[in-house]
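> only the shape, not the letters, is given here:
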């Protein structure tokens, strides 16, 4: 029997990123803020296995991604990609996300760097959640510098219409993480979000240190978004009505 070498890249070792999220809004009302959080970089085919006492602090549940009904996160991603005409051929995926912590999760954005069977990059999927319980995926084809442009199709902030386009920079993270999302609307850039982070080993000790500083990061992110939204409303920003959002093809 002839043995055939597996040319696929090795599975991704899970990592933690100690992050800073910055939002800047320009235009009629200027507003900016920064907050600390932490995120995971994992292989959805092989999520980290934590000691039992820490499992409630980091769960990766298929219900929290895509349509929420697939048996695994990877199966849901493959379903979505198939509906867009993309087949990874079993290639590896790296997923940047917040875990479910103490039973609660809210991920404004989850990123999936998708590779083919030989390890070449194919696409990036940006899965966006809003505070109304809705989700939407953007299929990105970044250039060599990590930039991709995509029309805005999803209601996120009540202070912006579902118009314009995003300019995203989504290079695959290494020792450092750097992601930028800019909204382009009517020739201006009224909103910019920047996510930066430093890689940490995905060890129980590293997780405990991050939790000591930020014990419930998912709840804090959700509360911060609402708190800043109230401040903007009180400063007189008009609210745009939220349109119906149809279920995307491939999100079962």
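Great, that's in hand. Remember, predicted model here, so these are calculated numbers, not experimental data. Numbering: from 1, shown residues only.
> every contact and neighbour count from this point should use C-alpha atoms.
Noted.
> so which residues of the stretch 101-250 of the chain form helices?
Here the stretch 101-250 of the chain has its helices, by DSSP state H, counting those that start in this stretch, at 204-213, 217-234.
> packing partners of the strand ranked longest in the chain?
If you go by DSSP state E, the chain has its longest strand at strand 188-201. On a contact count with 3 or more Cα pairs under 8 Å, 6 or more residues apart in numbering; DSSP states H and E, strand 188-201 meets strand 15-25, strand 176-185.
> possible to save those strands as JSON lines with distance to residue 221?
Rendered in JSON lines, the data for the helices and strands packed on strand 188-201 read as follows (distance: least, Cα to Cα, whole Å):
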{"stretch": "strand 15-25", "distance to residue 221": "10"}
{"stretch": "strand 176-185", "distance to residue 221": "17"}
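> got JSON lines for those, with distance to residue 196 and mean neighbour count too?
Output for those, formatted as JSON lines (distance: least, Cα to Cα, whole Å; neighbours: other Cα atoms under 10 Å):
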{"stretch": "strand 15-25", "distance to residue 196": "5", "mean neighbour count": "19"}
{"stretch": "strand 176-185", "distance to residue 196": "4", "mean neighbour count": "18"}
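> the closest residue to residue 106 other than its chain neighbours: neighbouring residues, count only.
Leaving aside its sequence neighbours, residue 106 sits nearest to residue 218 (Cα to Cα, 6 or more residues apart in numbering; 5.4 Å). Residue 218 has 23 neighbours, counted by other Cα atoms under 10 Å.
> quick one on the thing from earlier: tell me which of the helices and strands packed on strand 188-201 sits nearest to residue 145.
strand 176-185 (11.8 Å; Cα to Cα).
> which residues touch that closest one?
The contact list for strand 176-185 (Cα atoms under 8 Å, 6 or more residues apart in numbering) reads 17, 163-171, 189-199.
> for stretch 67-78, buried residues please.
Judged by neighbour count (16 or more other Cα atoms under 10 Å), stretch 67-78 contains these buried residues: 67, 70, 72, 73, 74, 75, 76, 77, 78.
> how about the residues you listed in JSON lines, adding secondary structure and distance to residue 105?
Listed next are the buried residues of stretch 67-78 as JSON lines, based on DSSP: H, G, I helix; E, B strand; the rest coil; distance: Cα to Cα, whole Å:
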{"residue": "67", "secondary structure": "coil", "distance to residue 105": "15"}
{"residue": "70", "secondary structure": "coil", "distance to residue 105": "18"}
{"residue": "72", "secondary structure": "coil", "distance to residue 105": "17"}
{"residue": "73", "secondary structure": "helix", "distance to residue 105": "15"}
{"residue": "74", "secondary structure": "helix", "distance to residue 105": "18"}
{"residue": "75", "secondary structure": "helix", "distance to residue 105": "20"}
{"residue": "76", "secondary structure": "helix", "distance to residue 105": "18"}
{"residue": "77", "secondary structure": "helix", "distance to residue 105": "19"}
{"residue": "78", "secondary structure": "helix", "distance to residue 105": "22"}
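> put this next to the first one:
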């Protein structure tokens, strides 16, 4: 059945690593897999891949309401979101690197949507960022690397993700388009005038010195029943692994005495509450 149609979608398997450089050194690496889905192949994946589907009775389920709100067609909703953020409408294919709903459970700290023009040229990446326990969601539109001025794309942080990171930071992205391999690196820098004396060190000499980074490096596998089942056997419920990992590392940071920063309550966000969504200041 899986031979009926050659799919471009894949399952990326690899690792994610977090490194914190100040005020204490803290780092960890986890193995992880994430489906990379051409949204125009969803129906075909539903037919060909056992264990994956759009309906309730699938171990790995794509549920439309878990992702960007708006148009019932997720690809169109992603294009509309990028248009709202940038004023540019991208007309080609949309792919997504995401977590699915496993055994009915879903949480994804980061989903990435790749938008292409009608010639297949990658134009934008939409980063869908979610936090816990606040259950909020925020979006960043990142132009494809050919439009960058240098080796990375930088912008101010606008969304509270971790209580161990303040809001006054900058993000620096380095990304590749999903192909046979995938790389996503997000470095976080903090303005020097926002660093307390107790945190200052020789490593923070510059006004925008890196204090944290997250890297995801993965290799593509075919999106087949056998490979999906293999990944599910290795990690039956990825959602639980992700959430437990977040809180376990948070406990370690708390024990190490890393300062805690309150939620600023001043950023645009989407409030996610089961099947409903409450909009914050702007949603953009």
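Alright, I've got the coordinates. What you see is a predicted model, and the numbers here were worked out from it, not measured in a lab.
> circling back: now do the contacts for the aligned partner of the residue nearest to residue 106 of structure 1 in structure 2.
Using TM-score structural alignment, the partner of residue 218 of structure 1 in structure 2 is residue 239. The contact partners of residue 239 of structure 2, taken as Cα under 8 Å, 6+ apart, are 99, 101, 102, 105, 106, 107, 108.
> neighbour count and distance to residue 6 of structure 2 for these - can I get that in TSV?
Listed next are these as TSV, based on neighbours: other Cα atoms under 10 Å; distance: Cα to Cα, whole Å:
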residue	neighbour count	distance to residue 6 of structure 2
99	24	22
101	22	24
102	20	25
105	14	29
106	18	28
107	19	29
108	20	28
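> over in structure 2, find the residue span the longest strand of structure 1 aligns onto.
The aligned range for strand 188-201 of structure 1 is 209-222, by TM-score structural alignment.
> what's in contact with the matching stretch?
9-22, 33, 179-192, 203-204, 227.
> redo that, cut-off 7 Å
With contact meaning Cα atoms under 7 Å, 6 or more residues apart in numbering, stretch 209-222 of structure 2 is reached by 10-22, 180-190.
> chain center to that stretch: distance?
11 Å (Cα atoms, centre = their mean, to the nearest Å).
> same deal with stretch 243-252 of structure 1?
18 Å.
> what do you get for stretch 175-192 of structure 1?
The answer for stretch 175-192 of structure 1 is 14 Å, by Cα atoms, centre = their mean.
> quick check: the residue nearest the centre of structure 2 vs residue 100 of structure 2, distance?
With distances taken as Cα atoms, centre = their mean, residue 110 lies nearest the centre of structure 2, 1.9 Å away. Using Cα to Cα, to the nearest Å, residue 110 of structure 2 is found at 12 Å from residue 100 of structure 2.
> repeat that for residue 264 of structure 2.
Residue 264 of structure 2 is 30 Å from residue 100 of structure 2, by Cα to Cα.
> comparing these two, which residue is more hemmed in?
More crowded of residue 264 of structure 2 and residue 100, by other Cα under 10 Å: residue 100, with 25 against 10.
> surely the more buried one is in contact with residue 62?
Yes - with contact defined as Cα atoms under 7 Å, residue 100 of structure 2 reaches residue 62; the gap is 5.6 Å.
> residue 151 of structure 1 -> structure 2?
Residue 151 of structure 1 maps onto residue 156 in structure 2, by TM-score structural alignment.
> tally of neighbours for its match?
Neighbours around residue 156 of structure 2, by other Cα under 10 Å: 14.
> how about residue 83 of structure 1?
13.
> the one 10 residues further on now?
Neighbour count for residue 93 of structure 1, taken as other Cα under 10 Å: 24.
> for residue 146 of structure 2, same thing?
Neighbour tally, residue 146 of structure 2, other Cα under 10 Å: 10.
> now swap in residue 48 of structure 2 and tell me
Counted with other Cα under 10 Å, residue 48 of structure 2 comes out at 20.
> same question for residue 158 of structure 1.
Neighbours around residue 158 of structure 1, by other Cα under 10 Å: 16.
> what does residue 111 of structure 1 give?
21.
> right, and it touches residue 129 too?
No - using Cα under 7 Å as the test, residue 111 of structure 1 is too far from residue 129 to be in contact (11.7 Å).
> need the contact list for the counterpart of residue 140 of structure 1 in structure 2.
Applying TM-score structural alignment, one finds that residue 140 of structure 1 aligns to residue 142 in structure 2. For residue 142 of structure 2, the contacting residues are 124, 125, 126, by Cα under 7 Å, 6+ apart.
> separation between residue 142 of structure 2 and residue 223 of structure 2?
26 Å.
> check residue 144 of structure 2 too.
25 Å.
> look at these two and report which has more neighbours.
residue 223 (23 against 20).
> what distance do you get for that one to residue 96 of structure 2?
13 Å.
> now residue 61 of structure 2
14 Å.
> what range in structure 2 matches stretch 35-42 of structure 1?
Using TM-score structural alignment, stretch 35-42 of structure 1 pairs with 30-37 in structure 2.
> ok now that stretch, how far from the chain's centre?
11 Å.
> show me what contacts the match of residue 151 of structure 1?
By Cα under 7 Å, 6+ apart, the neighbours of residue 156 of structure 2 are 169, 170, 171.
> restricted to strands, list those residues.
Using DSSP E, those in strands are 169, 170, 171.
> for the residues you listed, give me a markdown table that also has distance to residue 88 of structure 2 and neighbour count.
A markdown table is the format used below for those (distance: Cα to Cα, whole Å; neighbours: other Cα atoms under 10 Å):
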| residue | distance to residue 88 of structure 2 | neighbour count |
| --- | --- | --- |
| 169 | 26 | 19 |
| 170 | 24 | 20 |
| 171 | 22 | 19 |
